[in-house]
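1. Structure here, sequence nowhere to be found:
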């Protein structure tokens, strides 16, 4: 059986997989996305885009379409454990200081549309059944509607979710904590006194009962609502058991006193607070991103965002390797940069689970009161807002005394390019997926010309929010890797490969 050959095999057409495939396609690297389902999962599932994810989508010109599909409902701010103090994202100088309510299937639609536009493809009803890697690539066997087939790629990236087939096939350990709580989520039609206000903090939507019931209702489009629920019946249910009308009605009765009832369940699924993470995100030529690399409680709404940001970090690096510009060890920085981020999210979600636990647990009400008071302090609120939104991330730097901007996200400043045209934003310069060398003071950067095939040099004047540097080099994922001074050539070599090396390899 002849194998179909591609650059990268991506397993899983969720948020992480589609983001990764889109980044690869933008860089001219062929990729095939395999997904076992016959079509896109239409359940809302993850429901919010955090500010840092919005910023990254803006880097590729994907945000306007994303916002156009969002629900007309704006939270006052973010939250930690549903406590009644909004997190002020505006304190982090972002253009997107509110979570964007967006069902996951709508983000996936935006990403898949862009992927197809770039010439990529998603092969539906393709179930991975075997995987073998060698020194040159990865070969997989797949069961498809027209029979078994074989594909081969230089690398494979597993984005196939919490119950990853790839993880199981290669025997990658997935250590962590088993579930102690089981929940369900449903997109449904409700009747009765449902609060459809378009503003408000999430704390106003959380309802509990002394018997351990939990319900949070959020409006969706077309008369639907999203309900996240738990209770004694849900806690005892098997993972694959259907979510029943009786189960939902019991929770609504306990939390809303009969004021709200269920008329129809459109989609429903179960999840838990299990918390696990791969020790290594790279196993030879197989890499992991999204829920296949880490799982956790959805408290705080970080899961989809974590996976999409994994893909933005990995995509440009993998493309550079396959184009022959950099050595394979660039992929090791993916582990170094993203593993600690997920580890922190796992810790945060476990902490939130304690705080959101049943009120009868000893000390929980007092703990909530203490944390609520802390979050009212501006410095504490800013810290937690940065953590929850992903805006505070600072990537590790090899410099002994790094510039204050190194490793931080590049602000989306307004720029005057001096050509008589209207001002542009920094994010307007990143649509091609290349690195950007932004010259803000006519700095002597002639050496960078040797990398002109891999980075875009822009001379501009910052109109507002100017970074404190004469020039900055920004990676394709939006993080500053050099900020004036010595070492530009060394930094360009580290992240974009030696001058003149482009094209030495192959993307096939």
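-> Everything's here; your move. These numbers come from a predicted model, not from an experiment.

2. use CA for all of it now, contacts and neighbours both
-> Noted.

3. could you pull out the helices for the chain?
-> Ranges of helices in the chain, per DSSP state H, are 15-26, 51-59, 63-68, 104-117, 165-170, 232-236, 245-256, 303-322, 332-355, 364-375, 378-389, 488-496.

4. For residue 114, give me its contacts.
-> Contacts here follow C-alpha atoms under 8 Å, 6 or more residues apart in numbering; on that basis residue 114 touches residue 22.

5. do that again at 6 Å, thanks
-> Residues counted as contacts of residue 114 (C-alpha atoms under 6 Å, 6 or more residues apart in numbering): none.

6. ok, second structure coming up, stack it against the first:
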């Protein structure tokens, strides 16, 4: 397919949530012209703020913000939340006496149980293992960065039509036709782009309706703090009024009318088995455990990312992290394709790499649903899982999955670091790897300070940044070639020939300059 066509807009991104904005920033960083279309006219929804807007960021998501120079702003927003007390009040597992780094179906992963020494190729550094942030703060940071990169964000504009041709995509939105070279749907679980472009969306139907609530209670003492399983379902409670609960109704109430005070009280009484009185509902939203995934992430010039490509229950907080991973993986590949520097088939690797990751997260979500069903079998299984997660091996395994440390793309190559996130190497001058990736280029780290490596890297010009540095702990490596998304494409120990590095550079960055 010829991508070298002339349109005033390179890419239209549908959706101005964190995934759409992050992708827009990646494409804007590459110098492309980007327009973001967002259906909602007002970005300031109370559901995006604490307490209901809180999300746990995995290591891969934290690294993505760090490697693009936005982590300081995200952490500043987080510190403001902590000072207000909102973060701790809205996380039921944060009330545990031991420090927790996430959970699996409500079973906490305690940090003192996790054996971080097993992750030989992960260097503790700037990012840490876990960070809490609210959606409003993330969108604010990303929107500011997007604006600085010249991204055009249009709000109150709904996508109503998509027509592809050999030369581009015409997007009908807001009563106008917008011509672009590509369209990416980041417009959520009910994605208009996915439906209009004809993607198959397959998976499993829901077992329950979930509720996330900020309420006033007549007597909060009637509810147990933390997570409680009952014969009718499950609820979690963080005093004075943050409640999450699941009602195994087959998802019947979700997408119906907004939950009223009377309805919330009726369901909470049934699920909790108490006569608790709800006097007011400040915020309320519903969700289900429906788990579906697009059978493919691309059709022609239309691609999907985030919830538009996959939906599942929010149990364990994997959705946002999965979507940011999509955007980080797709951005540089789509940019290189549109700029004409990509090797053949580069854009196809987006689906090949990310689709299996999405499928695993859907199964991870389904496994948690199996633990919270209101049945004796699920209670027995939950007790066994609690014992396993309480062991060092179990806690380490679950932490590796929840924090994103298990991510490894199958890129070939014999070194165990290939396909994984590059360690945050710290150099003698105090510079760290993450700072060298802020420009969105590839990165060649040369710890042996070899002239042949410098000459080889220079053949790719600005596509690959070369850095010859003395490293404090190079994990025994002589050099590392890193993709723009921070994934290691080649790693060589001392004495390793550079032929493998050259082959990896051609594979991911195209042909060198003559």
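-> Noted; the coordinates are in hand. None of the values given here were measured: they were computed from a predicted structure.

7. Superposing both, give me the TM-score.
-> A TM-score of 0.86 describes the superposed chains when it is computed by TM-score structural alignment, normalised by the length of structure 1; 473 aligned residues with a C-alpha RMSD of 2.6 Å.

8. Looking at the helices of structure 1, which one is packed in the most?
-> For the helices of structure 1, average neighbour numbers computed from mean count of other C-alpha atoms under 10 Å are highest in helix 15-26, which has a mean of 29.

9. Just list what that one packs against, helices and strands only.
-> Where contact means 3 or more C-alpha pairs under 6 Å, 6 or more residues apart in numbering; DSSP states H and E, helix 15-26 of structure 1 is packed against helix 104-117, helix 303-322.

10. quick one, which of those helices is nearest to residue 147 of structure 1?
-> helix 104-117 (24.1 Å; C-alpha to C-alpha).

11. how close does the closest one sit to structure 2?
-> Its matched residues in structure 2 lie on average 1.1 Å from helix 104-117 of structure 1 after superposition (mean C-alpha distance after the TM-score superposition for structure 1).

12. Save the helices and strands packed on helix 15-26 of structure 1 as JSON lines, and put in distance to residue 470 of structure 1 too.
-> Shown next, in JSON lines, are these (distance: least, C-alpha to C-alpha, whole Å):
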{"stretch": "helix 104-117", "distance to residue 470 of structure 1": "35"}
{"stretch": "helix 303-322", "distance to residue 470 of structure 1": "26"}
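
13. among these, which is nearest residue 386 of structure 1?
-> Closest to residue 386 of structure 1 of the helices and strands packed on helix 15-26 of structure 1, according to C-alpha to C-alpha: helix 303-322, at 13.7 Å.

14. In structure 2, what stretch matches the closest one?
-> Helix 303-322 of structure 1 corresponds to residues 319-338 in structure 2, going by TM-score structural alignment.

15. That stretch vs structure 1, average offset?
-> Looks like 0.6 Å for stretch 319-338 of structure 2 (mean C-alpha distance after the TM-score superposition for structure 1).

16. before we move on, the earlier item: which among the helices of structure 1 is found nearest to residue 423 of structure 1?
-> Closest among those, using C-alpha to C-alpha: helix 51-59, at 16.2 Å.

17. Residue 378 of structure 2 contacts residue 371, correct?
-> Yes. Checked against C-alpha atoms under 6 Å, the pair residue 378 of structure 2 and residue 371 is within contact range at 5.0 Å.

18. any idea how far residue 355 of structure 2 is from residue 77 of structure 2?
-> 32 Å (C-alpha to C-alpha, to the nearest Å).

19. Residue 456 of structure 1: what's it in contact with?
-> By C-alpha under 6 Å, 6+ apart, the neighbours of residue 456 of structure 1 are residue 436.

20. let's see it at 7 Å
-> Applying C-alpha atoms under 7 Å, 6 or more residues apart in numbering, we find residue 456 of structure 1 in contact with 434, 435, 436, 437.

21. With residue 370 of structure 2 instead?
-> residue 378.

22. how near is the counterpart of it in structure 1 to residue 302 of structure 1?
-> With TM-score structural alignment as the criterion, the equivalent of residue 370 of structure 2 in structure 1 is residue 354. Distance, residue 354 of structure 1 to residue 302 of structure 1, by C-alpha to C-alpha: 17 Å.
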